[in-house]
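Engineer: sequence and computational prediction follow.
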Amino acid sequence: MKIKKFAGIICLTSALLVAGCTSAVPEKSPSRNQPTGSQLENKIPWVATKNTTRINTSDPFEAAVIVSKTIWTSTNDQSRPGGVVLVNPDDWQSALVSTDLIHFPNNGPVLFSRQDQIPDVTINELKRLNPIGSPQNQNIQVILVGNFDKNVEEQIKSLEFKFDRIQGKNPADYAKAIDAYYAKVAGSVPQSVIIGSMDSPDFTLPATNWIAHMPEPLLYVKKDEIPQETNDALKTRNGQANIYLLGPELVVSSNVEQQLKQYGKVTRISGNDPYENAIAFAKFKDSATQFGWGITSPGHNVSFMVIGSPALAIAQTPFSHMGKHAPLLWTGQDKMPSPVMSYLMSIQPKYKLSPAEGPYNHAWITGDQNTMTSNAQAEIDSMLEITSESGGGHGNMGGMDNNKQTDSTQMPGMKH
């Protein structure tokens, strides 16, 4: 593969571990139309800067696999997942609600399958992961969520994995089924729940990173209607639900908000557009229930996506479950929208004497340069960089006034 130098970018070329870095990226990003299931070993899976790590593909099947490799090394039983959720990336609504099963009971990723066949890239990852089976869920190793053809079941059987199926008639029915499945395995119904639009993915998708991280499920509504399946799921909370309505009245009306109040306390979390909406969700915290990320200070991880790629957003969801837990934020293909930049500035780390003090911010980015340019990645990296409280840079020696002449032997670390 031809490569060219790219200043400031580090390639993480090992398939499992960060080892042997070079300053290179592909001369041309892989086409988004290339056949799904291409050989990942022929591509650079990770591209990193000092404060960001990019999942370097815009193929959802491959992205889900690279995310899985990043989190579950599967070198021993402790680093293998309990179970895997298998979904169809073309059905974002059912795939989104299925991420509620990532943390519990699976401690495992979401991987993608076509309706009629599991592609090789996913099959190979299932073999590598070799899930141990969820002890809380009768040692189930794979959960199929969706109306897959019989051939998909036969492929799972050929791998000798114990599997389960969750099916539904529509998005609201899938959400209800996932909610019931989780409650059955856990032995109780989570009292808190997120309500999101089934028709507006850009406003609803930020919920995926939270429901993968915590027990609250996602249930669906339309702008002016609560589906019967959602009503049924909410009734199981016996009027005591803590309902967090995600999105502005543009996508979920005030009339629906009022109807939801019959099931418990309703709190709307919203922004004027998808960017501000995702930020509002990342900042929100309910001190009474401890629901919400509450990220309003430095020292955190975030996961950046470009709007318009629901399957990629779902592929990155495990970044909220393991490692540096991350909420989902939207950004632009080539540059950061002003609300996002303002938010990152508000949580930018500052040091007093030395940048070694920390804390540090980091970002996951999902998608190759067809989805997000290197300029956009560099801008994110810069906005996450730790800076001096005094406004000076690293060469300012611990925030000292550049206008003052100081003997180097009096500077920290300079007297040897």
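Structural biologist: Nice, thanks for sending it over. Predicted model, so just to flag it, every value in this text is computed and none were measured. Numbering: from 1, shown residues only.

Engineer: hey, let's count contacts and neighbours off CA atoms from now on
Structural biologist: Will do.

Engineer: burial check on the residue nearest to Pro248 when sequence neighbours are not counted, number of neighbours?
Structural biologist: In space, and not counting its chain neighbours, Pro248 is closest to Ser270: 4.9 Å by CA to CA, 6 or more residues apart in numbering. Using other CA atoms under 10 Å, Ser270 has 21 other residues around it.

Engineer: now the helices: where do they sit in this protein?
Structural biologist: Assigned by DSSP state H, the chain shows helices spanning 60-71, 92-98, 120-129, 150-158, 171-186, 201-204, 207-213, 228-235, 254-260, 274-283, 310-315, 338-346, 374-384.

Engineer: related to what we said a few turns ago, pretty sure the residue nearest to Pro248 sits against Lys283.
Structural biologist: No: contact criterion CA atoms under 8 Å: Ser270 and Lys283 do not qualify, at 10.8 Å.

Engineer: so which residues of the stretch 301-416 of the chain form strands?
Structural biologist: Secondary structure of the stretch 301-416 of the chain by DSSP state E, counting those that start in this stretch: the strands cover 301-306, 328-331, 350-351, 362-366, 387-388.

Engineer: dump those to CSV, plus mean neighbour count and distance to Leu101.
Structural biologist: Shown next, in CSV, are the strands of the stretch 301-416 of the chain (neighbours: other CA atoms under 10 Å; distance: least, CA to CA, whole Å):
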stretch, mean neighbour count, distance to Leu101
strand 301-306, 23, 19
strand 328-331, 26, 18
strand 350-351, 20, 37
strand 362-366, 25, 21
strand 387-388, 20, 38
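
Engineer: looking at those, spot the one closest to Val152.
Structural biologist: strand 362-366 (26.9 Å; CA to CA).

Engineer: what number of residues lie near Thr289?
Structural biologist: What Thr289 shows, counting by other CA under 10 Å, is a neighbour count of 10.

Engineer: and the comparison structure, right after this:
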Amino acid sequence: MERPHPSLYQLSTTATTRINGWDAVSAAIGVSQTVYPAARPNAVVLARPDYFPESLAATRLLHPFHAPLLYTESQALEEEVKRELVRLSPGGNGLPGQVIVVGAVHAQILHDIDELGFTSWHLIGHDLWDTVDRIAELDVGVDPRDVLLVSAHPLAGGVVAGGYAAHKGSPILFATERGLSPSATAYLRRHPRSRVFVICPEAYLPRTLTSDVRLLGSKVEGWIGGGDPYEVAGAFAKFRHSKSGVGWGRRERSGAAVTLVPTENWPFGVAAAALSSVGKQTPLLLTKRESLPGQTEDFLNRLRPRLEIGGFPQTHGFLVGSLDVISYPVQMRMHQALTRAD
């Protein structure tokens, strides 16, 4: 496939802003520089882009701790990550450390953070699920009974829960085709009467899930499902629970901003959760690399506001990833959907 030369295509349009990034590390830095271009965050969350449950669970720390999420995937801290940490210079006020390191990393990573003059707070458990459980248990000032439950499969669309978790601080729990994960079971045992919101296509999780949650003393208040992850993402962007207020509630003609992330590259979507925590507070939608799914395009078409004569479009969309990650034709479809006149 011929790669488009960057000079032939604009990265942004009047209705779309592309945050460039060709891999997980660069995409996360791009999001960080977009969300915190000048102001200092209070912390930085540092995770690995190959541990989906840990990284996604950590998104609940972004808004309460005023932090972006960065990645490291080497035995030593990448030079570009070092530069971004220095640029951000997180304050660490009221926290055990300025850089919140999630999960198992090489000791050199912690040493490099110290060498830069920052303190680290290492959130790690006995194994992956224990780490996820510890993140879910952290007190971030929200009702711990409102929880999001997603599939542990990284391509099942659960990444969109990260945007809302970053926005509200909601804990994220996980399940597989065999049932609740160990951390989800432990959490629900400690927090009976939780309100559980499942965000996943029905095909990815067992039919017994609702009854399994009930046996632990909680209730599935809503299952935001669908035939595929793209339908789920749109449904969750529209969802709002009347009793608890959980959900984005982005209805037709709301003119709300949104962020488009690639399904195949889940670390991009997890890092993009920072766009949901500050600024325009955007829900996440999913796309394929070469084509905009019909479910996503339909949601975008319904989102744009009706305009009076002489009005201007208010809806705006972010895309996270380079032209090799989300193609230029997909960006044009998004632009057209957000600007097309009725």
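Structural biologist: Perfect, thanks for sending it. Bear in mind that the values here come from a model prediction, so they are computed numbers and not experimental data.

Engineer: how about the strands of the stretch 301-416 of structure 1, which one is nearest Ala48 of structure 1?
Structural biologist: Ala48 of structure 1 lies closest to strand 362-366 among the strands of the stretch 301-416 of structure 1, at 9.2 Å (CA to CA).

Engineer: measure how the closest one sits relative to strand 301-306, angle-wise.
Structural biologist: Per axes from the mean of the first three to the mean of the last three CA atoms, to 10 degrees, the angle that strand 362-366 of structure 1 makes with strand 301-306 is 30 degrees.

Engineer: how much does strand 362-366 of structure 1 stray from structure 2?
Structural biologist: Following superposition, strand 362-366 of structure 1 is found to deviate from structure 2 by 0.7 Å on average (mean CA distance after the TM-score superposition for structure 1).

Engineer: please tell me which residues of structure 2 that strand aligns onto.
Structural biologist: Aligned by TM-score structural alignment, strand 362-366 of structure 1 corresponds to residues 316-320 of structure 2.

Engineer: does Glu73 of structure 2 touch Pro49 like I think?
Structural biologist: Yes: counting by CA under 8 Å, Pro49 is a contact partner of Glu73 of structure 2 at 6.6 Å.

Engineer: more crowded one of the two?
Structural biologist: Pro49 (23 against 16).

Engineer: for the equivalent of that one over in structure 1, give its distance to Thr208 of structure 1.
Structural biologist: When structure 1 is aligned by TM-score structural alignment, the residue opposite Pro49 of structure 2 is Pro89. Going from Pro89 of structure 1 to Thr208 of structure 1 by CA to CA, to the nearest Å gives 14 Å.

Engineer: same check, this time on Leu144 of structure 1
Structural biologist: Counting by CA to CA - Leu144 of structure 1 and Thr208 of structure 1 are separated by 18 Å.

Engineer: His325 of structure 1 too?
Structural biologist: 13 Å.

Engineer: comparing those two, which residue is more hemmed in?
Structural biologist: Using other CA under 10 Å, the more surrounded residue of His325 of structure 1 and Thr208 is Thr208, with 25 against 18.

Engineer: give me the number of neighbouring residues for Glu385 of structure 1.
Structural biologist: Quick note: Glu385 of structure 1 (other CA under 10 Å) scores 17 neighbours.

Engineer: and it, what pairs with it in structure 2?
Structural biologist: Matched across to structure 2, Glu385 of structure 1 falls on Thr339, judged by TM-score structural alignment.

Engineer: kindly provide the distance from the residue positioned nearest the centre of structure 1 to Lys265 of structure 1.
Structural biologist: In structure 1, the C-alpha nearest the mean C-alpha coordinate belongs to Thr317, at 2.9 Å (CA atoms, centre = their mean). In this view, Thr317 of structure 1 and Lys265 of structure 1 are 27 Å apart by CA to CA.

Engineer: which residues touch the match of Glu385 of structure 1?
Structural biologist: Residues in contact with Thr339 of structure 2 (CA atoms under 8 Å, 6 or more residues apart in numbering) are Ala15, Arg304, Pro313, Thr315.

Engineer: kindly recompute the last result at 10 Å.
Structural biologist: Residues near Thr339 of structure 2 by CA atoms under 10 Å, 6 or more residues apart in numbering: Thr14, Ala15, Leu300, Asn301, Arg304, Pro305, Phe312, Pro313, Gln314, Thr315, His316.

Engineer: how many neighbours does whichever residue in structure 2 pairs up with Lys222 of structure 1 have?
Structural biologist: Mapped onto structure 2 by TM-score structural alignment, Lys222 of structure 1 lines up with Thr176. A total of 15 residues lie near Thr176 of structure 2 under the criterion other CA under 10 Å.

Engineer: residue contacts, Thr176 of structure 2?
Structural biologist: By CA under 10 Å, 6+ apart, the residues touching Thr176 of structure 2 are Val150, Ser151, Ala152, His153, Tyr204, Leu205, Pro206, Leu209.

Engineer: then Tyr174 of structure 1?
Structural biologist: For Tyr174 of structure 1, the contact set (CA under 10 Å, 6+ apart) comprises 93-98, 145-146, 166-168, 180, 219-220, 229-230.

Engineer: from Leu218 of structure 1, how far off is it?
Structural biologist: Taking CA to CA, one finds Tyr174 of structure 1 at 10 Å from Leu218 of structure 1.

Engineer: hmm, Asn301 and Ala337 of structure 2 touching each other?
Structural biologist: Yes: counting by CA atoms under 10 Å, Ala337 of structure 2 touches Asn301, with 4.9 Å between them.

Engineer: quick one on the thing from earlier: quick one: which of the contacts of Thr339 of structure 2 is nearest Val81 of structure 2?
Structural biologist: Distance to Val81 of structure 2, by CA to CA, is smallest for His316 among these, at 28.5 Å.

Engineer: OK, contacts around that closest one?
Structural biologist: Contact analysis of His316 of structure 2 by CA under 10 Å, 6+ apart lists 13-17, 255-259, 280, 282, 300, 304, 334-335, 338-339.

Engineer: of these, buried ones?
Structural biologist: Among those, the ones that count as buried by 16 or more other CA atoms under 10 Å are 15-17, 255-259, 282, 300, 304, 334-335, 338-339.
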